[in-house]
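Chemist: Have a look at this prediction, sequence included:
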Amino acid sequence: MKKIGVLTSGGDAPGMNAAIRAVVRKAIYHDVEVYGIKYGYQGLIDGNIEKMEIGSVGDIIQRGGTMLYSARCEEFKTEEGQQKGIEQLKKHGIEGLIVIGGDGSFMGAKKLTEKGYPCIGVPGTIDNDIPGTDFTIGFDSALNTVIDAIDKIRDTATSHERTYVIEVMGRDAGDLALWAGLADGAESILIPEKEDEFSDVIDRLKRGHDRGKKHSIIIVAEGVGSGFDFGQRIKEATDLETRVTVLGHTQRGGSPSGADRVLASRLGAKAVDLLLHGKAGRMVGIQNNKLVDHDIIEALSKKHSVDMEMYQLSKELSI
């Protein structure tokens, strides 16, 4: 294999640039040409492809977002769209492709592999919802962003003796909410995998108020529902002064943490190794701090789950 491509797809995540850098430099180290495909699968269809050199990825390891940009592409879900992408790969002589993104991006990689173009998936999403890996690129950075925001909100919650509801990202996964809630001592954490009864949240607030607690932090994963709806219900049920903060896309921005830079570098390099050893239709990951790879379909067929022992611990420590 003498020419490979790399693209980022789906939502951006801190550390994607570090993964791109690792792919480019690892490939060039092995005398393989690398082509960057801009704007994900849409860029592949449109032929937005350019050769990358060592200098192309200089000074990007510390930058958030993705230098290759990202875009949603409904057309690539169709046979016609996939064929257009394949024609562009043939035109540029690209023999293998590395896709950095989440589960939707991996499905595109699967389709291309089935049509004869070997692909390797690199998990990049702040949601940490990809089976087959303990952590995804961007999760640690987003977690630290959430923790920093909650620390600041707790300061004002303490000053004004208020209850704060904080809505965090995570789609259908509760990892961000759970990890941030445990790290910041939240009184209640609402996640899709183990949704608390609303009455339990209210009971906790009332018990705290009865023993003199003046403020509380409640974290809601977006997959559970609207933070504003929960805030209104809490205010009506307790008559406590309640405020709501939706952290939104601040969680996806910013420089990647050290952990994400290292993880992205390791996974990006591993993806190149797999391609050069004739592997296809695989995803790379990390489990027990060891690099692993799995069949993409087998990985995606499994259901993501959170650490329920950690969830129980959060409840025990927030009495």
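Modeler: Received, thanks. Numbers count the residues shown, from 1 in each chain.
Chemist: For the rest of this, base every contact and every neighbour count on C-alpha atoms.
Modeler: Will do.
Chemist: Any buried residues in the longest helix seen in the chain, and which?
Modeler: Criterion DSSP state H: the longest helix present in the chain is helix 139-160. Neighbour-count burial for helix 139-160, counted by 16 or more other Cα atoms under 10 Å, picks out 139-147, 149-150, 153-154, 157.
Chemist: what about the residue nearest to I37 when sequence neighbours are not counted, how many neighbours?
Modeler: For I37, ignoring the flanking residues on the chain, the nearest one in space by Cα to Cα, 6 or more residues apart in numbering is I49 at 4.5 Å. Using other Cα atoms under 10 Å, I49 has 21 neighbouring residues.
Chemist: OK, contacts around I49?
Modeler: Neighbouring residues of I49 by Cα atoms under 8 Å, 6 or more residues apart in numbering: 35-38, 43.
Chemist: Narrow the residues you listed to those in helices?
Modeler: Secondary structure assignment (DSSP H) places G43 from those within helices.
Chemist: The structure to be compared is supplied as follows:
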Amino acid sequence: MIRQFAPYYNNMTSQALADKGHTETRVLIATDVLSEGLNLQDATRLINYDLHWNPVRLMQRIGRVDRRMNPDIEKMLVKDHPEGKAIRGTVEYWNFLPPGELDELLNLFKKVSNKTLLISKTLGIEGKKLLRPEDDFAALRDFDHQFEGEPTALETMHLEYQRLLAAHPDLPERLQSLPGRVFSGKVHVQPGTQAVFFCFALPGKDNSVTAPVIESDAWTVAAGRTEWLLLDLQSGKVLDDAAAIDAVIHCEPETPRHCHIAQPTLSEARAKVEKHLKNGYLRQVQAPLGVVPQLIAWMELN
């Protein structure tokens, strides 16, 4: 379905679809499942009918259509569909706002639910007549998060990255120009603690690659994901919570560089983390021999 809707940015063309007996889809109606990890740049218009109140979710949806264009693909697309030349490179989107009555209902539900939880906790009333925190609070919290748009820690990081891009438009180009496995260091936020941060690109299986010469050729970084890891040198534990790691590695442009860990120790740390990924992620996805994590950047903290 994705290829029928956006063939050119998913390794297909209109003619190739026709040869397979498929027709192109001009309009695609989808749930929020399509809001992440897909290339839909063939399209130039987006309608958010079920409007999510979290700005990060909306940015992710719009980002399926408003993405970096490939000049070669654009030439091919315009050649096959000259009628769409005038709108290529432009993106428009519309948002359907919920009725005002819904906002009143949500506020009322929150007020009543919070008071009910407080009464249950204070008076010890059990049963289904009043809410019990162990049964219902998680659902209520998710309800509040979904409709009020309270950002999670990861979403807060995404928002901060968007602010960085707005303040420094040249940032993506500067990041792309950095060499692979770039290394640095800074003072740890906890005195007397030593750790090493790693950012890895984990390859994933690209289902668009058919009949590869060797099995590992079907595994690409573009089809995978990025992983943050922090190795505590004293305990040997590997932390993978991105929000917790962000609190440790966060720094400003003027933050001084601080590198003191011996090279053999750093090499051992890297080997340990790569083994952790091999026994964890690569085994979980059943990656074939030859598929290895790619180190993007790392940093010592001491």
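Modeler: Structure's in. What do you need? Because the structure is a prediction, the values reported are computed rather than measured.
Chemist: tm score of chain vs chain?
Modeler: Here the TM-score of the superposed chains, computed with TM-score structural alignment, normalised by the length of the second structure as the reference length, equals 0.25; 128 aligned residues with a Cα RMSD of 6.7 Å.
Chemist: Could I get the full set of strands for the stretch 201-319 of the first structure?
Modeler: Counting by DSSP state E, counting those that start in this stretch, the segments of the stretch 201-319 of the first structure that form strands are 216-221, 242-246, 282-287, 290-295.
Chemist: quick one, helices of the stretch 51-200 of the first structure?
Modeler: For the stretch 51-200 of the first structure, the helices defined by DSSP state H, counting those that start in this stretch occupy 79-92, 103-114, 139-160, 175-184, 198-210.
Chemist: name the helices or strands packed onto the longest helix of the first structure?
Modeler: Taking 3 or more Cα pairs under 8 Å, 6 or more residues apart in numbering; DSSP states H and E as the contact definition, the neighbouring helices and strands of helix 139-160 of the first structure are strand 163-168, helix 175-184, helix 258-276.
Chemist: rerun at 10 Å
Modeler: Judged by 3 or more Cα pairs under 10 Å, 6 or more residues apart in numbering; DSSP states H and E, helix 139-160 of the first structure is in contact with strand 163-168, helix 175-184, strand 216-221, strand 242-246, helix 258-276.
Chemist: okay, the ones you listed in JSON lines with mean neighbour count and distance to V99 of the first structure next?
Modeler: Supplementary listing: those in JSON lines, determined by neighbours: other Cα atoms under 10 Å; distance: least, Cα to Cα, whole Å:
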{"stretch": "strand 163-168", "mean neighbour count": "26", "distance to V99 of the first structure": "26"}
{"stretch": "helix 175-184", "mean neighbour count": "23", "distance to V99 of the first structure": "23"}
{"stretch": "strand 216-221", "mean neighbour count": "25", "distance to V99 of the first structure": "27"}
{"stretch": "strand 242-246", "mean neighbour count": "19", "distance to V99 of the first structure": "30"}
{"stretch": "helix 258-276", "mean neighbour count": "22", "distance to V99 of the first structure": "9"}
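Chemist: is it possible to export the ones you listed to JSON lines including distance to R233 of the first structure?
Modeler: Below are these laid out as JSON lines (distance: least, Cα to Cα, whole Å):
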{"stretch": "strand 163-168", "distance to R233 of the first structure": "11"}
{"stretch": "helix 175-184", "distance to R233 of the first structure": "20"}
{"stretch": "strand 216-221", "distance to R233 of the first structure": "13"}
{"stretch": "strand 242-246", "distance to R233 of the first structure": "10"}
{"stretch": "helix 258-276", "distance to R233 of the first structure": "37"}
